[in-house]
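*Asks:* sequence and predicted model, in that order:
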Amino acid sequence: MKHQIIHEEKYQQFTAKIGTEDEEGELAYAKPNQGVLDLTHTYVPEAYRGTGLAQELIETALAYARRHNLKIIATCVAVKKHIAQHPEHQDLLH
């Protein structure tokens, strides 16, 4: 399942609009230092868990970091797990 994910820089999050209501999944981040994104938490509504939405959000954030030459801190457990399972992203870790 592919979702449209938008980067809402103003809110420091990547957001996926899902369902027919105002439901959304999100991956929030902070900017603790210049050139660093701290991926702090991922949220997916219960009805959409297990659909791959969290992985899509994480991959979008990692691609954004790579495109902008940013390093990441994986505070979010889901992000840590994803990076452990996808070693091609290890170079992004701060």
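*Replies:* Happy to help now that I have it.

*Asks:* from here on, contacts and neighbour counts on C-alpha atoms
*Replies:* Will do.

*Asks:* could you check which helix or strand contains the residue most central in space within the chain?
*Replies:* What sits nearest the mean C-alpha location of the chain, by Cα atoms, centre = their mean, is Ile58, with 3.3 Å. Using DSSP states H and E, Ile58 sits within helix 53-67.

*Asks:* second one coming, line it up with the first:
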Amino acid sequence: MTDSTDITIEREGNDSSGAYVIKLSGVERRAELTWVARDGVRHANHTFVPDEMRGKGIAAKLVDALIADAREQGFTISPDCSYVAGAFRRNPDWSDLRA
């Protein structure tokens, strides 16, 4: 299976909704963190990682990409998904990005 250093995160979507996506060779389904924008806030509403990708930090990499984009692009995040909410609890330095 692919080494975690070989992971590429793709961004899909537009101004109103989107996803951060990881596809790995040999794995049929993709990992994703989806979001919808409302009133200038990105609502992180779902994180999914296929069984074949679990235990490799894939979900954390998706959240890290969302956080990096928020810092770069200046939006805030509503962690509606339980995984993203947990990541915010574990990273109090992200509090300035929480809507």
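*Replies:* That came in fine, so what should we check first? Only a predicted model underlies this, so the values are computations on that prediction, with no experimental measurement involved.

*Asks:* tm score of chain vs chain?
*Replies:* TM-score for the superposed chains, counting by TM-score structural alignment, normalised by the length of the first structure: 0.90, backed by 93 aligned residues with a Cα RMSD of 1.4 Å.

*Asks:* returning to what we had before: okay, the helix holding Ile58 of the first structure sits on what stretch of the second structure?
*Replies:* On the second structure, the counterpart of helix 53-67 of the first structure by TM-score structural alignment is residues 58-72.

*Asks:* mean deviation, that stretch versus the first structure?
*Replies:* Compared with the first structure after fitting, stretch 58-72 of the second structure has a mean deviation of 0.5 Å; criterion: mean Cα distance after the TM-score superposition for the first structure.

*Asks:* on that earlier part again, which ones are touching the residue nearest to the centre of the first structure?
*Replies:* By Cα atoms under 8 Å, 6 or more residues apart in numbering, the residues touching Ile58 of the first structure are Leu27, Val79, His82.

*Asks:* can you pull the contacts of the last one?
*Replies:* The one in question is His82 of the first structure. So His82 of the first structure contacts Gln55, Ile58 (Cα under 8 Å, 6+ apart).

*Asks:* which residue lines up with it in the second structure?
*Replies:* Aligned counterpart of His82 of the first structure in the second structure: Ala87 (TM-score structural alignment).
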